[in-house]
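> would you be able to build a 3D model of this:
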Amino acid sequence: MIKSMTGFGKATCELSDKKISIEIKSLNSKQLDVNMRLPNIYREKDLILRNELANQLGRGKVDVGFYVDYLGAEKNASINSQVIETYYNQLSPIADKLGLSGNTDILRAIMPLPDTVKIEQAELDESEWATIFDTFKSALDKLNSFRAQEGKVLQKDIVERIANIKNYQKAVEPYESERIEKVRERILDQLNELKEKINLDKNRFEQEMIFYLEKLDITEEKVRLKNHLNYFIETIENEELVGKKLGFITQEIGREINTMGSKANHSEIQKLVIQMKDELEKIKEQNLNVL
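All right, here's what the predicted structure looks like:
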């Protein structure tokens, strides 16, 4: 069963002084590409989180966001009284000189200035981190469930398109003998027009005719195409993390379809080949999102 690289997972936890929401979303990518948005206090755990993502997700463009809502006042924020006094001592004489009165107005002007509030870096509590990491893994589980559901939709669509290619291939068969006979008749008609002007070696002509018709034969292409289509279905139903492998198989399918088209020499077969190519292109587009 395949998985999609597209997914979303969210989980939350409440601690003594804050609520943390963790969101993880992923899109398709050839490699694992992680964009992590962490509060400074959790930066030291960045590598642990990335390793967990690599183990669980394989590849994809992944965005991780930690969002913190404090349930009360931040304990690590405090007024820097020394800085405020310095600002006040500098601004007060200027206010008197300009005839501006009122300490409240000066204080209101001071507070937005740099360093009036100290933010002390809190230390990470390991027991708190254990709860947060469990929440992170819960969001990751939800993301993986989302990927699995999307994978079912992708697989259903892709398998149906493989079946369509098989049906188009079967539809080629009634035209094959007709195609060869028409080619033979066309060559003979052209040669009959020339036979009075040239000396024709019948034996050599038959040999060349057989060689030419063999080059137009598409039996080998049909056999290989059928094998590739069956292998594609076998792979998608029985293996995991098959996106790249399916990509290689679709290349081989495309090669056989293209060869059939180049050998066709028949308008109806060409139409069927075009329909097969159309289905294959849609499979390739879907496969870009397969993990």
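> only C-alpha atoms from now on, for both contacts and neighbour counts.
Fine.
> quick check: residue 116 touching residue 77?
No - the pair residue 116 / residue 77 is not scored as a contact, 10.5 Å apart, by C-alpha atoms under 8 Å.
> tell me which of these two has more neighbours.
Taking neighbours as other C-alpha atoms under 10 Å, residue 116 and residue 77 compare with residue 116 leading, 18 against 12.
> spatially nearest residue to that one, not counting backbone neighbours?
Once flanking residues are discounted, residue 116 sits nearest to residue 80: 5.1 Å by C-alpha to C-alpha, 6 or more residues apart in numbering.
> which residues touch that neighbour?
Residue 80 is in contact with 115, 116, 117, 118, counting by C-alpha atoms under 8 Å, 6 or more residues apart in numbering.
> the first one: what secondary structure?
The three-state label for residue 115, taken from DSSP: H, G, I helix; E, B strand; the rest coil, comes out as coil.
> got the buried residues for the strand or helix carrying residue 253?
Element membership for residue 253 (DSSP states H and E) is helix 243-263. The neighbour-count check on helix 243-263 (16 or more other C-alpha atoms under 10 Å) flags 243, 246-247, 249-250, 252-254, 256-258, 260-261 as buried.
> and it, how far out from the chain's middle?
21 Å (C-alpha atoms, centre = their mean, to the nearest Å).
> which neighbouring elements make contact with that helix?
helix 219-238, helix 267-287 (3 or more C-alpha pairs under 8 Å, 6 or more residues apart in numbering; DSSP states H and E).
> angle of it against helix 267-287?
Counting by axes from the mean of the first three to the mean of the last three C-alpha atoms, to 10 degrees, helix 243-263 lies at 170 degrees to helix 267-287.
> what residues does helix 243-263 touch?
215-218, 221-222, 224-225, 228-229, 232, 235-236, 269-270, 273, 276-277, 280, 284, 287-291.
> off-centre distance for stretch 226-241?
Taking mean C-alpha positions (C-alpha atoms, centre = their mean), stretch 226-241 and its chain are 20 Å apart.
> flag every buried residue along it.
Neighbour-count burial for stretch 226-241, counted by 16+ other C-alpha under 10 Å, picks out 226, 228, 229, 232, 233, 235, 236, 241.
> and the residues you listed, which is closest to residue 19?
Using C-alpha to C-alpha, residue 241 comes nearest to residue 19 of the buried residues of stretch 226-241, at 35.3 Å.
> residue 6 is in contact with residue 27, isn't it?
Yes - at 4.5 Å, residue 6 counts as touching residue 27 under the criterion of C-alpha under 8 Å.
> hang on, the earlier thing: turn the buried residues of stretch 226-241 into a markdown table, including distance to residue 130.
Shown next, in a markdown table, are those (distance: C-alpha to C-alpha, whole Å):
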| residue | distance to residue 130 |
| --- | --- |
| 226 | 53 |
| 228 | 48 |
| 229 | 48 |
| 232 | 43 |
| 233 | 43 |
| 235 | 39 |
| 236 | 37 |
| 241 | 30 |
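> also this sequence, please, to line up against the first:
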Amino acid sequence: MVVSMTGYGSSQRESGNFAVNVEIKTVNHRFCEYSIRMPRHLMKLEDSLKKTVGRHIQRGRVEILVTVEGTGSEEKALQVDWALLDQYFQFASEAGKRYGFDPADAFKAILGREEIIHIEERESRDDELGTLILSAADEAGILLKQMRLAEGAALKADLSGNLNRCDKLVKELEQYAPQVAGQYRDRLAARMEELLGSEIDESRLLSEVALFADKSDIHEELARLNSHISQFFHILDSGEAIGRKLDFLVQEMNREANTIGSKANDSAIAKRIVELKSLIEKLKEQVQNIE
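Okay, the predicted model is just below:
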């Protein structure tokens, strides 16, 4: 099964106290990596959120945004450090007497200091809110997977088309490769006849042709290319994460194409190898987006 690593899904959930929105976006990544943004006091849900979304995703960079509206998510309480405030009051009183200013004015300024008086947010209704967020995340994950599957189907069609063209080129090379040694023999014989007249050393000619045939033999490389293409088609229909396997196969296909290119002392083979490498490059680009 081909699943794209690019996708988007969102879901909203509401209760009597909260309105929750979860958005999930995924892009290409070698592994599975999460980036989560949500209110700080809800970060304890991070692991549960990853597990919920992880049921729908195996690979990719996952960005999750959680927003919460409602008055029930937090309670606020005024916190006062009375001991510190007493020290500030004593300081303001003594400083006022020493320097001749009204200590009440100085004390009012001190009251605004955060280390003395601040507002603390305390969580409430945690179970209700957590259930709501995870439910929305699960639905967003389902919608995300649906989009990734739809894009994966389009990717599979493109991959299959390019793979079929690769297969056609390999079949053409299989048919043409045996003729290369014979053509080389004819060219070499003509050259020897041009230089030596009718006195051609047949044994030397055969030796040179045999050496050329051995150096330019590409049957093993073509056999491996056929195997890689067959495996590629098979993996496309498997029901697991296939991106890394396909990436490995593309690298091996490129290696065989390069070897054939270095061996081929023939313009027709070289032309087909250029086309083949171009198709393999397209396969490589497409495979980078597969889970």
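> quick one: TM-score?
Laid over one another, the chains give 0.79 as their TM-score (TM-score structural alignment, normalised by the length of structure 1), with 287 aligned residues with a C-alpha RMSD of 3.8 Å.
> hang on, the earlier thing: overlap in contacts, residue 6 and residue 27 of structure 1.
60, 289.
> comparing the two, which residue is more hemmed in?
A side-by-side neighbour count of residue 6 of structure 1 and residue 27, using other C-alpha under 10 Å, places residue 6 first with 24 against 16.
> what's the matching range in structure 2 for the helix or strand that contains residue 35 of structure 1?
Using DSSP H and E, the element containing residue 35 of structure 1 is strand 32-37. Using TM-score structural alignment, strand 32-37 of structure 1 lines up with residues 32-37 of structure 2.
> the longest helix along structure 1 vs structure 2, average offset?
Looking across structure 1 with DSSP state H, the single longest helix is helix 126-194. Superposed on structure 2, helix 126-194 of structure 1 shows a mean distance of 2.1 Å to its aligned residues (mean C-alpha distance after the TM-score superposition for structure 1).
> quick check: angle from that helix to helix 243-263?
10 degrees.
> for the helix or strand following helix 126-194 of structure 1, which helices and strands make contact with it?
Downstream of helix 126-194 of structure 1, the next assigned helix or strand under DSSP H and E is helix 202-216. Packing contacts for helix 202-216 of structure 1, counted by 3+ C-alpha pairs under 8 Å, 6+ apart, involve helix 126-194.
> distance from the chain centre to the helix it packs on, please.
16 Å.
> what packs against that helix?
strand 7-14, strand 18-27, helix 46-57, helix 202-216, helix 219-238, helix 267-287.
> adding distance to residue 90 of structure 1, write the ones you listed out as TSV.
Shown next, in TSV, are those (distance: least, C-alpha to C-alpha, whole Å):
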stretch	distance to residue 90 of structure 1
strand 7-14	45
strand 18-27	38
helix 46-57	44
helix 202-216	95
helix 219-238	74
helix 267-287	67
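> out of the ones you listed, nearest to residue 85 of structure 1?
Minimum separation from residue 85 of structure 1 across these (C-alpha to C-alpha) falls at strand 18-27, 32.3 Å.
> buried stuff in the closest one?
So for strand 18-27 of structure 1, counting by 16+ other C-alpha under 10 Å, buried means 20, 21, 22, 23, 24, 25, 26, 27.
> that one vs structure 2, mean deviation?
Looks like 1.0 Å for strand 18-27 of structure 1 (mean C-alpha distance after the TM-score superposition for structure 1).
> give me the residues contacting that strand.
5-14, 60-72, 132, 135-136, 139-140, 143, 289.
> can you do 6 Å?
Contacts with strand 18-27 of structure 1, where a contact means C-alpha atoms under 6 Å, 6 or more residues apart in numbering, come from 5-13, 60-71.
> got the angle between that strand and strand 7-14?
170 degrees.
> quick one: strand 18-27 of structure 1 to helix 46-57, angle?
50 degrees.
> ok so, going back, pull the distance from the strand holding residue 35 of structure 1 to the chain's centre.
The answer for strand 32-37 of structure 1 is 14 Å, by C-alpha atoms, centre = their mean.
> just want the angle from it to strand 18-27.
Using the same axes, to 10 degrees: strand 32-37 of structure 1 against strand 18-27 is 150 degrees.
> what is strand 32-37 of structure 1 packed up against?
Helices and strands touching strand 32-37 of structure 1, by 3 or more C-alpha pairs under 6 Å, 6 or more residues apart in numbering; DSSP states H and E, are strand 60-70.
> average offset of the following helix or strand past the strand it packs on relative to structure 2?
For strand 60-70 of structure 1, the following helix or strand on the C-terminal side (DSSP H and E) is strand 77-79. Its matched residues in structure 2 lie on average 7.6 Å from strand 77-79 of structure 1 after superposition (mean C-alpha distance after the TM-score superposition for structure 1).
> and if you look at stretch 60-70 of structure 1?
Per aligned residue, stretch 60-70 of structure 1 averages 1.2 Å (mean C-alpha distance after the TM-score superposition for structure 1).
> and that stretch, which stretch of structure 2?
Mapped onto structure 2 using TM-score structural alignment, stretch 60-70 of structure 1 covers residues 60-70.
> and that stretch, what's buried?
Within stretch 60-70 of structure 2, judged by 16+ other C-alpha under 10 Å, the buried ones are 60, 61, 62, 63, 64, 65, 66, 68.
> skipping its backbone neighbours, what lies nearest the equivalent of residue 154 of structure 1 over in structure 2 in space?
For residue 154 of structure 1, the aligned residue in structure 2 is residue 155 (criterion: TM-score structural alignment). Computed as C-alpha to C-alpha, 6+ apart, the closest residue to residue 155 of structure 2 that is not its neighbour in sequence is residue 286, at 6.9 Å.
> residue 268 of structure 2 versus the one you found, what's the distance?
28 Å (C-alpha to C-alpha, to the nearest Å).
> between these two, which one's more packed in?
residue 286 (18 against 13).
> any idea how far residue 276 of structure 2 is from the more buried one?
From residue 286 of structure 2 to residue 276 of structure 2 the distance is 15 Å (C-alpha to C-alpha).
> with residue 139 of structure 2 instead?
Counting by C-alpha to C-alpha, the gap from residue 139 of structure 2 to residue 276 of structure 2 is 43 Å.
> and the two? Which one has more around it.
Using other C-alpha under 10 Å as the criterion, residue 139 of structure 2 and residue 276 rank with residue 276 on top: 24 against 20.
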